[in-house]
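Visitor: Requesting a structural model of the entry that follows:
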Amino acid sequence: MKKILLGAAALAVMAAPAFAADMPPRPYTKAPAYTAPQVVYNWTGFYVGGHVGGAFAGDNSLQGSDARFLGGVQGGFDYQFAPNWVVGAEAQYSWLPNSNNNGVLFPGGTLVTSNTDQIGSVTGRLGYTWGPALLYAKGGYAWRDSNNLGVSVAGVPAGFTTNGNHKDGYTVGGGLEYMFAPNWSAKAEYQYYNFGDTTFTSGPADIAGRTFRNDEHSAKVGVNYRFGWGGPAAPRY
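Guide: As a prediction, this is how the structure comes out:
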């Protein structure tokens, strides 16, 4: 029996090379190309933030043409759909600490001063996003503090009346927002505010009957913090 087992083992060893030679070669397969994960940005959710910039009165305004510092806060909600469109709503408040206290001097010697140091808006906005960037337009209701007009001649206050209190108006604008880190975005924005026209219905002769536009142009940069939803989502392969 021992001789038989040894003989069988010897035959197996001798037959192995021949069997291996009869096997077809293993085909070469190239490793699949590496595909980087796709980062998905999600704009849906609430946010709060702050902004700084400048305000510039329009032509024929009692505010004058000099730039005034502007700073404030904003908050809102965005919803992303379809899949690259974003719709939302935003409330914004700005403070203008250096309003036009010097006034406008008219040829007859009448000095008119105005002081608008708070301005706000509640707007809808619609945007298109690609990757971390969002290009948007906005528009809606605008508000400002009471336009504290003052009229004086040679330093002596003078009586006057106007056609109404222009606190309420409208605003339109647009901007670009960019997600630079999870939950954080930065924006640059232009916004125009219009509060109608003010007409002096009575007062010194050089201002009585004159009409002035109440509008503001603003340029702002800001930062938003997005709660939970903002920023890159999980990688998609």
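
Visitor: going forward, measure contacts and count neighbours with C-alpha atoms only.
Guide: Will do.

Visitor: which stretch of helix or strand covers the residue nearest to Arg144 when sequence neighbours are not counted?
Guide: Excluding the flanking residues, the one nearest Arg144 by Cα to Cα, 6 or more residues apart in numbering is Ile119, at 4.2 Å. Per DSSP states H and E, Ile119 falls inside strand 118-130.

Visitor: Run the chain-centre distance for that strand.
Guide: Chain-centre distance of strand 118-130: 7 Å, with Cα atoms, centre = their mean, to the nearest Å.

Visitor: For Gly203, give me its contacts.
Guide: Ala158, Gly159, Phe160, Thr161 (Cα atoms under 8 Å, 6 or more residues apart in numbering).

Visitor: and the second one, that's in a strand?
Guide: So the one you mean is Gly159. No. Going by DSSP: H, G, I helix; E, B strand; the rest coil, the assignment for Gly159 is coil, not a strand.

Visitor: so what's it up against?
Guide: Listed by Cα under 8 Å, 6+ apart, the contact set of Gly159 reads Val151, Gly203, Pro204.

Visitor: In which helix or strand does the residue lying closest to Val73 once chain neighbours are set aside reside?
Guide: Computed as Cα to Cα, 6+ apart, the closest residue to Val73 that is not its neighbour in sequence is Gly50, at 4.1 Å. Element membership for Gly50 (DSSP H and E) is strand 45-57.

Visitor: for the strand holding Ile119, packing partners?
Guide: In terms of contacts (3 or more Cα pairs under 8 Å, 6 or more residues apart in numbering; DSSP states H and E), strand 118-130 is packed against strand 85-95, strand 133-144.

Visitor: Name the single longest strand found in the chain.
Guide: If you go by DSSP state E, the chain has its longest strand at strand 184-202.

Visitor: thinking again about what came up before, give me the contacts around the strand holding Ile119.
Guide: For strand 118-130, the surrounding residues in contact (Cα under 8 Å, 6+ apart) are 84-96, 134-145, 171.

Visitor: buried residues in it?
Guide: For strand 118-130, burial by neighbour count (16 or more other Cα atoms under 10 Å) applies to Gln118, Ile119, Gly120, Ser121, Val122, Thr123, Gly124, Arg125, Leu126, Gly127, Tyr128, Thr129.

Visitor: Confirm for me that Val172 is in contact with Gln191.
Guide: Yes. Assessed by Cα atoms under 8 Å, Val172 is found in contact with Gln191 at 5.8 Å.

Visitor: and this one, so I can compare the two:
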Amino acid sequence: MTKLLLGAAAALMLAAPALAADLPRPTAAAPASAPEAVYNWTGFYVGGQLGGAFAGSDTIVGSDGRLLAGVQGGADFNFARNWVIGVEAQYSWLPSNSSGSLLYPGGTLLTEDTSGIGSVTGRLGYSWGPALLYGKGGYAFRDNSLSASVAGVAQPITASGNKRDGYTIGGGLEYLFAPNWSAKVEYQYYNFGNTTVSSGPAELVGTNIRNDEHTVKAGVNYRFGWGGPPVTRY
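Guide: This is a model prediction of the structure:
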């Protein structure tokens, strides 16, 4: 019996390495994924902007290269994680010397003055981290007047065509630089159609004016409780 037990023990000792080789090896646990910062653009905002307005090449002479300052407000909705849709109202004041004029022989002068431009637009953007690249477009309006004079004396005139209502398109980049605060730069084009002088001094009748503006603006927005510190997701 003793010899039998010793033989069985010896056989088990010889077979142990082979059995151990067939056992599954323990695997290391996969490292936990790093947290990802997700910014939320949903909410309301108000802000201000500064920039410049540049009239199109066919616009009345002298109305190019003006400073502007304005305000804006709107609301955004963050959907599908990286996509943002929103609406924005904006108004910009132009300085008092923003008028353009056409001078004719004999001292006849046609003057157009634009004191402000505004818009109500929708916008669609794509966000990555704290940055948002967006396009915008919609309704545009302006405060302007058209007048004429001969040798400094005001003359009555009438004009046809769209002068105050139009459309606008543009785009820009916005960046969340602090809790509740964002900064943006954007380009916006405004088109108000053409204006044609239909009656007044003979030299002016038939004069056609193209009404468009190119603007470049930089602005800052305050966001009411949204767009601050990112949410951490794992």
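
Visitor: Trace the following helix or strand past the longest strand of the first structure over to the second structure and give me the residue numbers.
Guide: Scanning forward in sequence from strand 184-202 of the first structure by DSSP H and E, the next helix or strand is strand 211-226. Under TM-score structural alignment, the counterpart of strand 211-226 of the first structure in the second structure spans residues 208-223.

Visitor: again, but for stretch 177-185 of the first structure
Guide: Counting by TM-score structural alignment, stretch 177-185 of the first structure corresponds to 174-182 in the second structure.

Visitor: From the chain's centre, how far out is that stretch? Work that out for me.
Guide: Distance, centroid of stretch 174-182 of the second structure to centroid of chain: 14 Å (Cα atoms, centre = their mean).

Visitor: Buried residues of it, list them for me.
Guide: Neighbour counts over stretch 174-182 of the second structure (16+ other Cα under 10 Å) mark Glu174, Tyr175, Leu176, Asn180, Trp181, Ser182 as buried.

Visitor: Show the end-to-end separation of it, please.
Guide: With Cα to Cα, to the nearest Å as the measure, stretch 174-182 of the second structure spans 7 Å from end to end.

Visitor: Pull the residues that contact that stretch.
Guide: So stretch 174-182 of the second structure is contacted by 130-133, 183-185, 220-229 (Cα under 8 Å, 6+ apart).

Visitor: Tell me how many other residues surround Gly170 of the second structure.
Guide: Residues lying near Gly170 of the second structure (other Cα atoms under 10 Å) number 19.

Visitor: no wait, Ala82 of the first structure
Guide: 6.

Visitor: try Val153 of the first structure
Guide: By the criterion of other Cα under 10 Å, Val153 of the first structure has 15 neighbours.

Visitor: What lines up with it in the second structure?
Guide: Counting by TM-score structural alignment, Val153 of the first structure corresponds to Val150 in the second structure.

Visitor: Val87 of the first structure now?
Guide: Aligning on TM-score structural alignment places Val87 of the first structure opposite Ile85 in the second structure.

Visitor: residues in contact with the residue lying closest to Ile209 of the second structure once chain neighbours are set aside?
Guide: The spatial neighbour of Ile209 of the second structure that comes closest, neighbours along the chain excluded (Cα to Cα, 6+ apart), is Thr195 at 5.1 Å. Contact partners of Thr195 of the second structure, counting by Cα under 8 Å, 6+ apart, are Ala159, Ser160, Gly161, Asn162, Lys163, Asn208, Ile209, Arg210, Asn211.

Visitor: Adding distance to Glu36 of the second structure as columns, could you present the residues you listed in CSV?
Guide: Output for the contacts of Thr195 of the second structure, formatted as CSV (distance: Cα to Cα, whole Å):
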residue, distance to Glu36 of the second structure
Ala159, 59
Ser160, 58
Gly161, 54
Asn162, 51
Lys163, 50
Asn208, 57
Ile209, 54
Arg210, 51
Asn211, 48
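
Visitor: Shouldn't Phe19 of the first structure be within a helix?
Guide: Yes. Counting by three-state DSSP, Phe19 of the first structure is located in a helix.

Visitor: Distance check, it against Ala12 of the first structure.
Guide: In terms of Cα to Cα, Phe19 of the first structure sits 10 Å off from Ala12 of the first structure.

Visitor: which one in the first structure is aligned with Pro130 of the second structure?
Guide: By TM-score structural alignment, Pro130 of the second structure lines up with Pro132.

Visitor: if we can go back for a sec, how far apart are the strand holding Ile119 of the first structure and its match in the second structure?
Guide: Compared with the second structure after the fit, strand 118-130 of the first structure shows a mean deviation of 0.8 Å (mean Cα distance after the TM-score superposition for the first structure).

Visitor: between the buried residues of strand 118-130 of the first structure, which is nearest Gly7 of the first structure?
Guide: The closest of the buried residues of strand 118-130 of the first structure to Gly7 of the first structure turns out to be Thr129 (Cα to Cα; 78.3 Å).

Visitor: ok, so what distance separates the closest one from Val48 of the first structure?
Guide: Thr129 of the first structure sits 19 Å away from Val48 of the first structure, taking Cα to Cα as the criterion.

Visitor: Can you point out the buried residues in stretch 100-110 of the first structure?
Guide: Asn100, Gly103, Val104, Thr110.

Visitor: What sits closest to Gln188 of the second structure if chain neighbours are left out?
Guide: Gly170 (4.2 Å).

Visitor: Contacts only, for the one you found.
Guide: Counting by Cα under 8 Å, 6+ apart, Gly170 of the second structure makes contact with Gly135, Lys136, Gly137, Glu186, Tyr187, Gln188, Tyr189.

Visitor: Which helix or strand contains it?
Guide: strand 165-178.

Visitor: To what extent does that strand diverge from the first structure after superposition?
Guide: Superposed on the first structure, strand 165-178 of the second structure shows a mean distance of 0.8 Å to its aligned residues (mean Cα distance after the TM-score superposition for the first structure).

Visitor: All set, thanks.
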